[in-house]
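1. Sequence plus predicted model, see below.
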Amino acid sequence: MTTMTVDQLRAAIEREMPGVRADLERLVRIPGIAFEGFDHAPLARSAEAVAELMRGAGVDARVTRAGGGHPAVIGRREGPPGAPTVLLYAHHDVQPTGDRGMWASDPFEPVERDGRLYGRGAADDKAGVMAHVAALRAFGCGTGDDRLPVGVAVFVEGEEEYGSASLPALLAAHREELAADVIVLADAGNWDVGVPALTTSLRGIVNCFVTVEVLESAAHSGMFGGAVPDALTVLCRLLATLHDAEGDVAVDGLVSGRAAPLDYPEDRFRAEAGLLDGVGLIGTGRLVDRIWAKPSLSVLGIDAPRTSEAPNALVPRARAKLSMRIAPGDAPDLAYQALVAHLDKHAPWGARVSVELELSGSPSVIDASGPYGDAARAAYQAAWDGVEPVEVGLGGSIPFIATFQEVFPDAAILVTGVEDPHARAHGPNESLHLGEFARVCLAEALLLRNVAEIAR
């Protein structure tokens, strides 16, 4: 088999990008949301569309499920004799849109503005799916001029945004089909527009519900207020104990660490976060430590009477949803126990407090050294015209990475992605930088080439 040169792959990606973008837009139009309360029929359509794209790119792909999980796409094609195999992972499900009034355009009708493609899933993670397809197409896969130099396994999950509950069962059922020398997990991002990155650490997650109860039922606020606490005041006081005066998490027993030696200017961070003028940052230490290597605790929502419907009565019960990100080196079960102990200890006025775990996921540390890590760095540097990729942490959580590490302990894992700091994944007006997307597609094609060269 004749090896394709860097220039040939660059030309091939340029040739394929119009079709890749058109297929990406078709995927974005499918509102595949795995959360409870949503119509799950679009997830089946999304999975079938992905399977068709993979088959068109030369992979024997099919839709499958594990138990009551949502549809995933799994496939494989063998490489030339003696060639290594690369597992390509992405996910086709997306986050709910939230308040559609916050979107400048229909979240499921992709539109380009100023070189960015807007739409739910345009970046996270349907562009990850299409980066895999683009790399395969660059080698002529599925045509009469197929020159793919490696074997490929494909796993496109259908419930990553909802916790990947069926992932372990899928990996167990298809372990042999998915076995690979290198695993490319395309669900992260780059350091900045124009600066590629490999993700080498991720925080874990513990989500839970905390409920406080003080009364058998609502009581007259005039007759009993001043002597009887209301549940909302109790909840507010309890939640306030989760952080110290500087804004650091005040739960004893959590792990903290040090992040990569990168400078994250505060003005850039504030702009990328969309922080309002005059609002201060919380926590202490370097910004990269705060968001990559230290725990965080956020209140995501509160169940209580709506202000427009609230009577003059003491609230008997209130509930909040908490999201705790835990640092690399911590364990979800230990972190959860520490949080429960803190909430029990700090419950004011003897209020009853109960905690219910919703989901958890382990943090990860990825070793990007070795020949396959070097192959990735070389690919990214070539795709970005000489700009060396940096190693970054991720404050968000991708628990399935730890699962892949457990199931395939001998495989080299590379965490890549298409997002940039302005992508606004999970938020309104999610978008994909189209120029950077083309570079990601080229980098993946070059990575497959470089992996084959190592074997030779």
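-> Nice, I can see it.
2. Only C-alpha atoms from now on, for both contacts and neighbour counts.
-> Noted.
3. who's in contact with stretch 226-236?
-> With contacts defined as C-alpha atoms under 8 Å, 6 or more residues apart in numbering, stretch 226-236 is touched by 211-215, 304, 314-320, 347-349, 351.
4. Would you mind listing which of these are buried?
-> Neighbour-count burial (16 or more other C-alpha atoms under 10 Å) applied to the contacts of stretch 226-236 gives 211-215, 314-320, 347-348, 351.
5. Which one of those is nearest to G194?
-> A320 (40.0 Å; C-alpha to C-alpha).
6. Which strand or helix spans the closest one?
-> strand 317-326 (DSSP states H and E).
7. still on that earlier bit, sort out for me which of the contacts of stretch 226-236 are in strands.
-> T211, V212, E213, L314, R317, A318, R319, A320 (DSSP state E).
8. How about the contacts made by the spatially closest residue to the last one that is not a sequence neighbour?
-> This points to A320. Distances taken as C-alpha to C-alpha, 6 or more residues apart in numbering put I302 closest to A320, at 4.2 Å, once the chain neighbours are dropped. Taking C-alpha under 8 Å, 6+ apart, we find I302 in contact with A318, R319, A320, K321.
9. this is the comparison structure:
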Amino acid sequence: MTSPDVKATVHALMPSVVADLEELIAIPSISFPGYDAEPVHRMAERTLEKFRMAGFTDARFMDVPSGYPPIYGEIPGPEGAPTVVLYAHYDVQPALESQGWTSDPWTPTRKEDGRIYGRGASDDKSGLVTHLGMMRYFGGKPPVTLRLILEGMEETESNLEEFVETNPELFECDLFVICDMGNIRVGDPVMTTALRGDVSCTVTVRTLEHPLHSGVFGGAAPDAMMALARLLTTLQDDAGDVAIDGVTKGPWEGADLSEDDFRAMADMLPGVDLIGTGTVADRLWAKPSINAIGIDTTSIADSSNVIHPQASAKISMRIVPGSDPKKELAALVAHLESHAPWGAQVEVTPMKAAPPYRVRTDGPGYAAARAAMAEAFGKACDEAGSGGSIPLLQTLEDASPSAEFVLWGPEDTAQARIHASDESVDPEEIERMIVAQVLLLEKLAEG
């Protein structure tokens, strides 16, 4: 079909695609420990049923040592056709009431802006229905060999990397299509070409054997919480750039954001400055960033007039493509161990070293995807990075070293608010992404 015919056919499919999305949003498939397992299993079953009906008749749950099972399936294409692996995930983040939701996160809600709101609406149930819409376009008979992998533990401790390492033959392909990303803005196509990695650790600061009366001992005895606060401030310089010796940084070449656009996307409060130096794109995709994502100390409700003997924090540092996560984590640990004030005792426990990833952009699969995006959106396609990390990509590359990667999806940065309150997706963006995936497979088959 020509591009206008593809668009018309996909448009006619959208009511069923939206119905699927709304049904799936209503299932609270939170994979985190401590949450009810029944909804996750129910989500897995419904997802499996839908993909079987869409053409993956042999789709099935795969055995894994622990956690929720991945779904795998395969549809043979014409002889000599390339092989494409489709990826998405069916689990979601928690939706805490304290996040400030303005509608029930488990009730799909269409608001005045036309977007559909609910936990997982973007991340990544929109990816699931994008694949479903594409399969329905082809009537379950795509022009290439398709393999399907749908993960159930992406948002927590993934069990898929070990599965891929154990079963590399299932992932041999020409192209991976990772539908768990999105454009910067709705309607403006970009190819994601770089992902930052993520290293993390916990740091505990100790100054006393036990709590002390702050009136009797304050002014001479060091408070561990204050020592921790001073230690944390050494992680950034006055501009807000990471101030750790030995970490990797560089410039970004590709799409950029204005400071005004970024302020609007981040919902920054009036008068608050952006941090860091360089372009906004440099700061988001080509330079490291660091945050204290959790602190353990006395709560305000439990506070009393004492000096704290101990305080802890969890530190997360995003690292840039091309860097070695083990070396970056070692640099972070060394900094924390050597910058404690007042001789405070510091104990650092490394936790995570997820690698960054850079997409190869010189292959025929990437070229076909970029052309498909331009046709689907009716405008030229740019390149952007992502601050998020997907450690699985390196594992997939190891399993199929000659394969290319396409990273895209309906999760726009500007409004989707993934992992936050009022997560949402624009159904028209899903429609355009279905068109792009259809065109991509047709171009691969022709090529």
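-> Right, received. Where do you want to start? In this text the structure is predicted, and so the values were computed from the model without any measurement.
10. now what about the TM-score between them?
-> Aligned and superposed, the two chains score 0.96 in TM-score terms (TM-score structural alignment, normalised by the length of the second structure); 444 aligned residues with a C-alpha RMSD of 1.4 Å.
11. before we move on, back to that, for the strand holding A320 of the first structure, packing partners?
-> strand 204-213, helix 231-240, strand 296-303 (3 or more C-alpha pairs under 8 Å, 6 or more residues apart in numbering; DSSP states H and E).
12. can you tell me what part of the second structure the last one aligns to?
-> The counterpart of strand 296-303 of the first structure in the second structure, counting by TM-score structural alignment, spans residues 289-296.
13. Check which element follows the strand holding A320 of the first structure along the chain.
-> helix 332-345.
14. how big is the offset of that following helix relative to the second structure?
-> Superposed on the second structure, helix 332-345 of the first structure shows a mean distance of 0.7 Å to its aligned residues (mean C-alpha distance after the TM-score superposition for the first structure).
15. Pull out the buried residues from that helix.
-> P332, A335, Y336, L339, V340, H342, L343, D344.
16. Stretch 169-177 of the first structure now?
-> Buried residues in stretch 169-177 of the first structure (16+ other C-alpha under 10 Å): L170, L171, E177.
17. what's the answer for stretch 70-82 of the second structure, then?
-> Quick answer for stretch 70-82 of the second structure (16+ other C-alpha under 10 Å): P70, I71, Y72, G73, E74, I75, G77, A81, P82.
18. which pair in the residues you listed spans the largest distance?
-> P70 and A81 (25.6 Å).
19. Do I have it right that V407 of the first structure meets L171?
-> Yes. Counting by C-alpha atoms under 8 Å, V407 of the first structure touches L171, with 7.5 Å between them.
20. Any idea how many residues pack against the aligned residue in the second structure for R237 of the first structure?
-> Superposed on the second structure with TM-score structural alignment, R237 of the first structure falls opposite R230. The number of residues packed near R230 of the second structure is 14, by other C-alpha atoms under 10 Å.
21. ok, and the closest non-adjacent residue to R230 of the second structure?
-> Using C-alpha to C-alpha, 6+ apart, the closest residue to R230 of the second structure is P341 (7.0 Å).
22. For F377 of the second structure, see how far away that neighbour is.
-> Going from P341 of the second structure to F377 of the second structure by C-alpha to C-alpha, to the nearest Å gives 54 Å.
23. Which parts of stretch 179-196 of the first structure count as buried, going by neighbours?
-> 179-191, 195-196.
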